[in-house]
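J.: 3D model of this:
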Amino acid sequence: MIRSKQRDLTKAQMMTLPTPRGRLSLNRSLADLTWLRVGGAADAVFQPVDRQDLAEFLAQLPQENAIFPMGVGSNLIVRDGGLRAVVIRLGRGFNAIEMDGDRIHCGAAALDSHVARKAAEAGLDLTFLRTIPGTLGGALKMNAGCYGSYIADAFVGASGYDRAGRAVSYDAKTLGFSYRSSDLPQDVVITDITLRALGRDEPERLHQKMAAQLAKRNETQPTKDRTAGSTFRNPAGFSSTGQADDIHDLKAWSLIDAAGCRGLELGGAQMSPKHPNFLINTGRATAKELEALGELVRKKVYDKSGLTLEWEVMRVGDPKDD
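T.: Sure thing, here's the model as predicted:
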């Protein structure tokens, strides 16, 4: 859980913000930048045009201004009081994808699904990324995975900039990957990631494999609703493999279902009737309601099983003053 330390971006702090070449928006609402469509405003949102623009902005940004790197908001609840930070949001200048043998060099803003498709066109297998929502930078931060494969399995290296605008780089050892997490510092902005294909195959076969994965996802998950993906991590410590012998006893959805929380509602928030580990904004939810429903589910699961579910969805910012 991430909470802001400052209450407001003062006029003096606004006057000391750098003047970048990219777009800098003050007091920018984040609700329309997240998949759940909830949350207050950030102090500022910065969209750099290139790496030099980003590095110079970070170097010139006063140290008292916190930063928050953000992708497309696919795994995020921004609280209703907003976020006391400068959000760094990478865009078109950071989404290139290039092949080099069995390696795939990607900008951190590249969508996971796009990386999977482009790799498949070259006969390279990163098909596990096809159904993971969001950007590769976000996937790296949380060591995203599906069907038994994770970013850590394909990861070669990454680079970006620290809070002072200095170039930094990481390998698998320094990132300390574990289930649904990594040791990537919160105030580092990753710009480039290199992956290694998990195998090779004919492009047509890889695309067929991904089509089957998509069909299964659409059949079992609420893909047409406002969600942020899986709400809680599996206590088992690994993702679903998609195989017939997959064990469900310690999967979050199974525990939620057993606790009677499938379809549970609180205000405009709901646990999906289709897949109970998906938290849904039915169209009128607040961030407070979504988080409160998640906490209620955690309590009910603990009361039923003695197991404590850990949030997979990141929650940031301040609650709204009543």
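
J.: Going by C-alpha atoms from here, please, whenever you check contacts or count neighbours.
T.: OK.

J.: Could I get the full set of helices for the stretch 201-322 of the chain?
T.: 203-220, 252-258, 287-305 (DSSP state H, counting those that start in this stretch).

J.: Please produce a markdown table containing those, extended by mean neighbour count.
T.: Formatted as a markdown table, those follow (neighbours: other CA atoms under 10 Å):
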| stretch | mean neighbour count |
| --- | --- |
| helix 203-220 | 15 |
| helix 252-258 | 21 |
| helix 287-305 | 19 |
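
J.: Figure out which of the ones you listed is closest to Arg28.
T.: Nearest to Arg28, of all the helices of the stretch 201-322 of the chain, is helix 287-305, at 16.6 Å by CA to CA.

J.: Check which helices and strands that closest one is in contact with.
T.: strand 76-78, helix 252-258, strand 265-266, strand 269-271, strand 279-281 (3 or more CA pairs under 8 Å, 6 or more residues apart in numbering; DSSP states H and E).

J.: looking at the ones you listed, which is closest to Gly148?
T.: Set against Gly148 and scored by CA to CA, the helices and strands packed on helix 287-305 come closest in helix 252-258, at 15.7 Å.

J.: on that earlier part again, can you lay out the helices of the stretch 201-322 of the chain as a markdown table showing distance to Ala154?
T.: A markdown table is the format used below for the helices of the stretch 201-322 of the chain (distance: least, CA to CA, whole Å):
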| stretch | distance to Ala154 |
| --- | --- |
| helix 203-220 | 16 |
| helix 252-258 | 25 |
| helix 287-305 | 32 |
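
J.: Which one, of those, ends up nearest to Tyr161?
T.: Per CA to CA, nearest to Tyr161 of these: helix 287-305, 30.5 Å.

J.: now what about stretch 282-294, what contacts it?
T.: Contact partners of stretch 282-294, identified using CA atoms under 8 Å, 6 or more residues apart in numbering, comprise 38-39, 77-80, 225-226, 231, 265-270, 279-281, 319.

J.: Please pick the buried ones from these.
T.: 38-39, 77-80, 225-226, 231, 265, 268-270, 279-281, 319 (16 or more other CA atoms under 10 Å).

J.: Mind putting the helices and strands packed on helix 287-305 into TSV with distance to Glu291?
T.: Shown next, in TSV, are the helices and strands packed on helix 287-305 (distance: least, CA to CA, whole Å):
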stretch	distance to Glu291
strand 76-78	8
helix 252-258	15
strand 265-266	10
strand 269-271	9
strand 279-281	9
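
J.: Just tell me which of the ones you listed ends up closest to Arg298.
T.: In terms of CA to CA, the element of the helices and strands packed on helix 287-305 nearest to Arg298 is helix 252-258, at 8.2 Å.

J.: List of residues touching that closest one?
T.: 232-235, 248-249, 262, 275-277, 297, 301, 304-305, 309.

J.: And for stretch 170-186?
T.: The contact list for stretch 170-186 (CA under 8 Å, 6+ apart) reads 68-69, 140-145, 152, 155-159, 233, 237-238, 312.

J.: Tell me how many other residues crowd the closest residue to Gly268 other than its chain neighbours.
T.: Using CA to CA, 6 or more residues apart in numbering and skipping the chain neighbours, the partner closest in space to Gly268 is Ala285 (3.8 Å). Residues contacting Ala285 under the criterion other CA atoms under 10 Å number 18.

J.: One more, so I can put them side by side:
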Amino acid sequence: MSASPGSLRGQEASVSFPDLTPAFRVAMPDLRGKLSPNAPLAGMSWFRTGGPAQALFEPADELDLAYFLTRLDPAIRVLTIGLGSNMLVRDGGLEGVVVRLGKPFQEIAVQGPLIRAGAGAPDVKAASAAAEAGLAGLAFLRGVPGAIGGALRMNAGAYGAEIKDVFVSCRGVRRNGEFVTFSGRDMDFSYRHCGAPADVIFTNAVFSGEAGDKSAILAEMAEITRTRAQTQPVNTRTGGSTFKNPPGAKAWELIDKAGCRGLAIGDAQVSELHCNFLINRGTASAADLEALGETVRARVLETSGVTLEWEIKRVGVPRGAASFFETPAVSAPQNDGA
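T.: Purely as a prediction, here's the structure:
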């Protein structure tokens, strides 16, 4: 089914912001990370669409990140991304700075029953490291796309477990460059939420596993992989679960009941396989995807009386609009996208 004309093409190429990086280099002469003006973000988002970042900063390490933030004008907004799984970048792009946590933040180490993982590390690699060490409890992360930072921010979960179940502590940097650490109580985890300040950029976390049988853990992960392949559009351009499950209900069932399975706007479509997933069939704009999501929300409200809440983080501005962020700062969006 198609509900509107096709998507805009080339929207990212026509968006350009004033270059902030020369002023940054003057204010931050000892910066070691990579700075890029008007950096394309579509390739960093699992939806593969959206506008650019006014400035992209890829820090060399935690100290480099703190140095950058300490010397950054407080009026300039900051958004942090990891693997881009649970993120929809609007077509007008993002004014300000996008911080991307790359390889320096992807290290994973096992120390007895503890797993220390960088905020940029893929969730699946943390699960694999735990399995190789014979530590049970983290296999669910095999079913969570994205990076550890985003998993912390949204208390990501799957297959009956959540981050809060294995969390020990984490470390981060605040917008003013201050280093902070959090315990489980500090994080105040709830469903798809943590209570850490929004301006914190998580840099690493410590999780705890339990002694288990390596072969059994690997078999559990293999089953998760098989189940995901059968029930989710894992090899498509998607952001993962689109909406949070309402209390006492499942979002996909409400969407299906509303007749939205397969619904399309241009190249944006509700997945036929799992209707709580939106997919980009090729040339969908962010506007197409967001409009499709809002159409789904309206139909679910009409048929079930339930207002679905977005789980995917929608950031930036529509093409031609004034700039803003959904929130002042979010860390490594993830599901879940997440």
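
J.: Can you pull the TM-score for these?
T.: Scored against TM-score structural alignment, normalised by the length of structure 1, the superposed chains reach a TM-score of 0.91; 303 aligned residues with a CA RMSD of 1.7 Å.

J.: which element is the nearest residue to Arg7 of structure 1 once chain neighbours are set aside on?
T.: Nearest non-adjacent residue to Arg7 of structure 1, counting by CA to CA, 6+ apart: Arg84, 6.3 Å away. Element membership of Arg84 of structure 1, judged by DSSP states H and E, is strand 83-89.

J.: how about the helix or strand just after that strand, which residues of structure 2 does it hit?
T.: Once the chain leaves strand 83-89 of structure 1, the next helix or strand it forms, by DSSP H and E, is strand 97-100. Against structure 2, the aligned range for strand 97-100 of structure 1 is residues 108-111 (TM-score structural alignment).

J.: Mean deviation, the matching stretch versus structure 1?
T.: When structure 1 is overlaid, stretch 108-111 of structure 2 sits 1.4 Å from its aligned residues on average, using mean CA distance after the TM-score superposition for structure 1.

J.: List the buried residues for that stretch?
T.: Ile108, Val110.

J.: Could you do stretch 189-203 of structure 2 as well?
T.: By neighbour count on 16+ other CA under 10 Å, the buried set for stretch 189-203 of structure 2 is Phe189, Arg192, Cys194, Ala196, Asp199, Val200, Ile201, Phe202, Thr203.

J.: got it, and stretch 60-73 of structure 2?
T.: Ala60, Asp61, Glu62, Asp64, Leu65, Ala66, Tyr67, Phe68, Leu69, Thr70, Leu72.

J.: Please work out which residues of structure 1 line up with that stretch.
T.: So stretch 60-73 of structure 2 is aligned with residues 49-62, judged by TM-score structural alignment.

J.: So which of the buried residues of stretch 189-203 of structure 2 is the closest to Arg226 of structure 2?
T.: Arg192 (24.2 Å).

J.: need the strands for the stretch 101-250 of structure 1, in chain order.
T.: 103-107, 145-146, 149-150, 155-161, 167-170, 189-196 (DSSP state E, counting those that start in this stretch).

J.: before we move on, the earlier item: return the distance of the match of stretch 60-73 of structure 2 from the chain's centre.
T.: Offset of stretch 49-62 of structure 1 from its chain centre (CA atoms, centre = their mean, to the nearest Å): 23 Å.

J.: The aligned residue in structure 1 for Pro40 of structure 2: what's it in contact with?
T.: Using TM-score structural alignment, the partner of Pro40 of structure 2 in structure 1 is Ser29. With contact taken as CA under 8 Å, 6+ apart, Ser29 of structure 1 is in contact with Gly39, Gly40, Ala41, Ala42, Gly82.

J.: Which contacts among those residues does structure 2 share?
T.: Of the contacts of Ser29 of structure 1, the ones still in contact in structure 2 (both residues aligned by TM-score structural alignment, their matches' CA atoms under 8 Å) are Gly40, Ala41, Ala42.

J.: Just name the closest of these to Arg23 of structure 1, please.
T.: Ala42 (14.3 Å).

J.: what's the helix or strand for that closest one?
T.: Applying DSSP H and E as the criterion places Ala42 of structure 1 in strand 41-47.

J.: what is the orientation angle of that strand with strand 83-89?
T.: 20 degrees (axes from the mean of the first three to the mean of the last three CA atoms, to 10 degrees).

J.: average gap between the helix or strand just after strand 41-47 of structure 1 and structure 2?
T.: Once the chain leaves strand 41-47 of structure 1, the next helix or strand it forms, by DSSP H and E, is helix 51-60. Once fitted to structure 2, helix 51-60 of structure 1 is off its aligned match by 1.0 Å on average (mean CA distance after the TM-score superposition for structure 1).

J.: What separation do you get for Gly237 of structure 1 and Arg217 of structure 1?
T.: 21 Å (CA to CA, to the nearest Å).

J.: what's the answer for Glu265 of structure 1, then?
T.: 23 Å.

J.: Let me know the secondary structure of the residue mapped onto Asp91 of structure 2 from structure 1.
T.: Correspondence of Asp91 of structure 2 to structure 1, assessed by TM-score structural alignment: Asp80. What DSSP: H, G, I helix; E, B strand; the rest coil gives for Asp80 of structure 1 is coil.

J.: was I right about Asp80 of structure 1 contacting Leu30?
T.: No - between Asp80 of structure 1 and Leu30 there is no contact under CA atoms under 8 Å: 9.7 Å.

J.: For the two, list the residues in contact with both.
T.: Common neighbours of Asp80 of structure 1 and Leu30 (CA under 8 Å, 6+ apart) are Val38, Gly39, Gly40.

J.: Make a markdown table out of the residues you listed and add distance to Ser169 of structure 1.
T.: Output for the shared contacts of Asp80 and Leu30 of structure 1, formatted as a markdown table (distance: CA to CA, whole Å):
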| residue | distance to Ser169 of structure 1 |
| --- | --- |
| Val38 | 33 |
| Gly39 | 32 |
| Gly40 | 33 |
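
J.: The counterpart of Glu223 of structure 2 in structure 1 and Glu291 of structure 1: what is the separation?
T.: In structure 1, the residue equivalent to Glu223 of structure 2 is Ala212, according to TM-score structural alignment. From Ala212 of structure 1 over to Glu291 of structure 1 the distance is 33 Å, taken as CA to CA.

J.: same question, Arg51 of structure 1
T.: According to CA to CA, Arg51 of structure 1 and Glu291 of structure 1 sit 35 Å apart.
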